[in-house]
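# sharing a model that was predicted from the sequence below.
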Amino acid sequence: MRKISFTEIEELLIENPVVAAIRNDNDLEAVLESKVLIVFVLYGNIMNLADICNKLKDKGKIVFVHLDLIEGLKGDHIGIEFIKKYVDPLGILTTKPSNVKHAKAIGLYAIQRVFMVDSLSLVTGIKNINDVKPNAVEVMPGIVNDIISHMVNKLNVPIIAGGLVSDKKDVMGALKSGALAISTTKRELWSL
């Protein structure tokens, strides 16, 4: 598969708004047989991560690795460099602003994952995202449509809604609120 440029990601998300989030080998096997193009890898360890991602890339999938969830890998600058050198995904997901900055500096697409649990997390999340400038942000939970609408007006990065997205209504609501795409572990939604 040809290398995807960062400028193409937004267009690909618009054309493929359902992102598969995989948590185990059963999800991996299911997504390999699906038509989903973009995959968030939410599991693995330093021994099997490259194999997981290579299987996905061999099937033409665009791969992002959630840095914070990989066993045996410290979520720091060296961990990011390890992922880039030995796994070679298009990008990473992380909750840590310093990791977003470093990932971008070494040429990885960086998605910052933020959890909206109260009004303070909304205010600080928006400030943090505007300061750090990730390539995209994943807002969790992905069913907070009013918050997504508010964030769309305050940010200049694509928003991906993730977490608790369980049916087509949730997908459509997040997209209507301004999210560019949604990520979900629900296999039945991968075919939307």
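Structure's in. What do you need?
# C-alpha only now, for contacts and for neighbours.
Noted.
# gap between the nearest residue to residue 57 once chain neighbours are set aside and residue 118?
Leaving aside its sequence neighbours, residue 57 sits nearest to residue 63 (C-alpha to C-alpha, 6 or more residues apart in numbering; 7.0 Å). Noted for residue 63: a distance of 31 Å to residue 118, by C-alpha to C-alpha, to the nearest Å.
# so for these two, which residue has more residues nearby?
Neighbour totals were compared for residue 63 and residue 118, and residue 63 leads with 23 against 8 (other C-alpha atoms under 10 Å).
# and the more buried one, what is it in contact with?
38-41, 53, 56-57, 89-91 (C-alpha atoms under 8 Å, 6 or more residues apart in numbering).
# filter these down to the buried ones.
38-41, 53, 56-57, 89-91 (16 or more other C-alpha atoms under 10 Å).
# now do the buried residues in the longest helix belonging to the chain.
For the chain, the helix with the greatest residue count under DSSP state H is helix 119-132. Going by neighbour count (16+ other C-alpha under 10 Å), the buried part of helix 119-132 is 122, 125-126, 128-129, 132.
# so which of the buried ones among the contacts of residue 63 belong to strands?
Mapping the buried ones among the contacts of residue 63 onto strands (DSSP state E) picks out 38-41, 91.
# for this structure, what spans make up the helices?
Going by DSSP H, the chain shows helices at 6-15, 25-32, 49-58, 77-86, 97-105, 119-132, 145-154, 168-176.
# tabulate these (TSV), appending distance to residue 69.
TSV is the format used below for the helices of the chain (distance: least, C-alpha to C-alpha, whole Å):
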stretch	distance to residue 69
helix 6-15	23
helix 25-32	15
helix 49-58	11
helix 77-86	12
helix 97-105	13
helix 119-132	20
helix 145-154	24
helix 168-176	24
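# just want the angle from the longest helix of the chain to helix 145-154.
On the basis of axes from the mean of the first three to the mean of the last three C-alpha atoms, to 10 degrees, helix 119-132 is oriented at 30 degrees to helix 145-154.
# most residues in a single strand of this protein, which one?
Taking DSSP E as the criterion, the chain has its longest strand at strand 109-115.
# below is an additional structure, to be compared with the one above:
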Amino acid sequence: MRHKLIGLLEQSPVIPAVKDETALTRAAGCESRVLFLLGGDLLTIPGWIARTHEAGKQAVVHIDLVNGLAPKEVAVDWLLHQGADGILSTRPHLIRRGRELGMLTVLRVFAIDSKAVGNLQKETEMVTPDVIEILPGTLPKVIEKLSRRLPIPLIAGGLMAEKEDILAALAAGALCVSSSENSLWEV
């Protein structure tokens, strides 16, 4: 069943990711109707959630990043009690509990290599989140930024599935790429 907040996510091409009070103040005035709260602690997160609601927005809390919360299901219950509308987490058991409680659930996945991406299917079979957030989302941009900042050449690796991936990485400034996809070894 589709969570009711998915529609709000679809209406907002950019979801502000709030890491501190200053960012929360700026995000409160933006068009998005959803905020991702990526920080805080047991003392501040209730206030962040309240301020998000006062701005007419939904609060989705990255439970793994709230200082003082243990990676236990009761932490999800506590966030719901504080008014959180959803949770982000890398931990499937917390996502499962959020779904049980009717919260929007966002499984955050670090796509560091083809194995991590391959395991995503198995992971989502264990628990079905409402949304999956894959990081990094803009690898060519990251390569370009780092190639300008660092005096060390970069090798782009992981998730190279097509010739276009290689060309994009090279155009962004990578010295070369690594790939386990043998069909790309002769590109």
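Yep, that arrived. Predicted model, so just to flag it, every value in this text is computed and none were measured.
# per the alignment, residue 18 of the second structure corresponds to what in the first structure?
With TM-score structural alignment defining the correspondence, residue 18 of the second structure maps onto residue 22 in the first structure.
# so what corresponds to residue 99 of the second structure in the first structure?
Under TM-score structural alignment, residue 99 of the second structure pairs with residue 104 in the first structure.
# for residue 88 of the first structure, see how far away that match is.
From residue 104 of the first structure across to residue 88 of the first structure, the span is 14 Å (C-alpha to C-alpha).
# farthest pair within the buried ones among the contacts of residue 63 of the first structure?
For those, the farthest-apart pair by C-alpha to C-alpha is 56 and 91; their separation is 13.7 Å.
# how about residues contacting stretch 99-111 of the second structure?
3, 5, 60, 77, 80, 84-92, 95, 98, 116-117, 120, 129-136, 158-159.
# the equivalent of residue 43 of the second structure over in the first structure: neighbour count?
Counting by TM-score structural alignment, residue 43 of the second structure corresponds to residue 47 in the first structure. Per other C-alpha under 10 Å, the neighbour tally for residue 47 of the first structure reads 11.
# measure residue 47 of the first structure to residue 84 of the first structure for me?
15 Å.
# before we move on, what about residue 160 of the first structure?
Going from residue 160 of the first structure to residue 84 of the first structure by C-alpha to C-alpha gives 22 Å.
# with residue 110 of the first structure instead?
12 Å.
# neighbour count winner among the two?
Neighbour count, other C-alpha under 10 Å: between residue 110 of the first structure and residue 84, residue 110 has more, with 26 against 18.
# residues in contact with residue 92 of the first structure?
64-67, 103, 108-111.
# do the same with residue 128 of the first structure
With C-alpha under 8 Å, 6+ apart, residue 128 of the first structure has these contacts: residue 97.
# tell me how far it lies from residue 142 of the first structure.
Using C-alpha to C-alpha, residue 128 of the first structure is found at 19 Å from residue 142 of the first structure.
# quick one: buried residues of stretch 133-152 of the first structure?
For stretch 133-152 of the first structure, by 16+ other C-alpha under 10 Å, it's 133-145, 147-149, 151-152.
# re earlier: the residue nearest to residue 57 of the first structure maps to what in the second structure?
Counting by TM-score structural alignment, the partner of residue 63 of the first structure is residue 59.
# how near is the residue nearest to residue 112 of the first structure when sequence neighbours are not counted to residue 71 of the first structure?
Nearest residue to residue 112 of the first structure in three dimensions, chain neighbours excluded: residue 137, at 4.7 Å (C-alpha to C-alpha, 6+ apart). Distance, residue 137 of the first structure to residue 71 of the first structure, by C-alpha to C-alpha: 23 Å.
# and for residue 132 of the first structure?
26 Å.
# now do the same for residue 119 of the first structure: its match in the second structure.
Using TM-score structural alignment, the equivalent of residue 119 of the first structure in the second structure is residue 114.
# would you mind measuring from that match to residue 164 of the second structure?
16 Å.
# ok, back up a step: count the residues that sit near the match of residue 18 of the second structure.
Neighbour number of residue 22 of the first structure under other C-alpha under 10 Å is 22.
# can you tell me how far it is from residue 62 of the first structure?
Taking C-alpha to C-alpha, one finds residue 22 of the first structure at 13 Å from residue 62 of the first structure.
# shared neighbours of those two, which are they?
With C-alpha under 8 Å, 6+ apart as the test, residue 22 of the first structure and residue 62 both reach residue 39.
# how close does the residue lying closest to residue 62 of the second structure once chain neighbours are set aside get to residue 12 of the second structure?
What sits nearest to residue 62 of the second structure in space, not counting adjacent residues and going by C-alpha to C-alpha, 6+ apart, is residue 88, at 4.3 Å. Taking C-alpha to C-alpha as the measure, residue 88 of the second structure falls 17 Å from residue 12 of the second structure.
# more neighbours: the two, which one.
Shown here are residue 88 of the second structure and residue 12; by other C-alpha under 10 Å, residue 88 has more neighbours (26 against 13).
# got the contact list for that one?
Per C-alpha under 8 Å, 6+ apart, neighbours of residue 88 of the second structure: 60-64, 95, 105-108.
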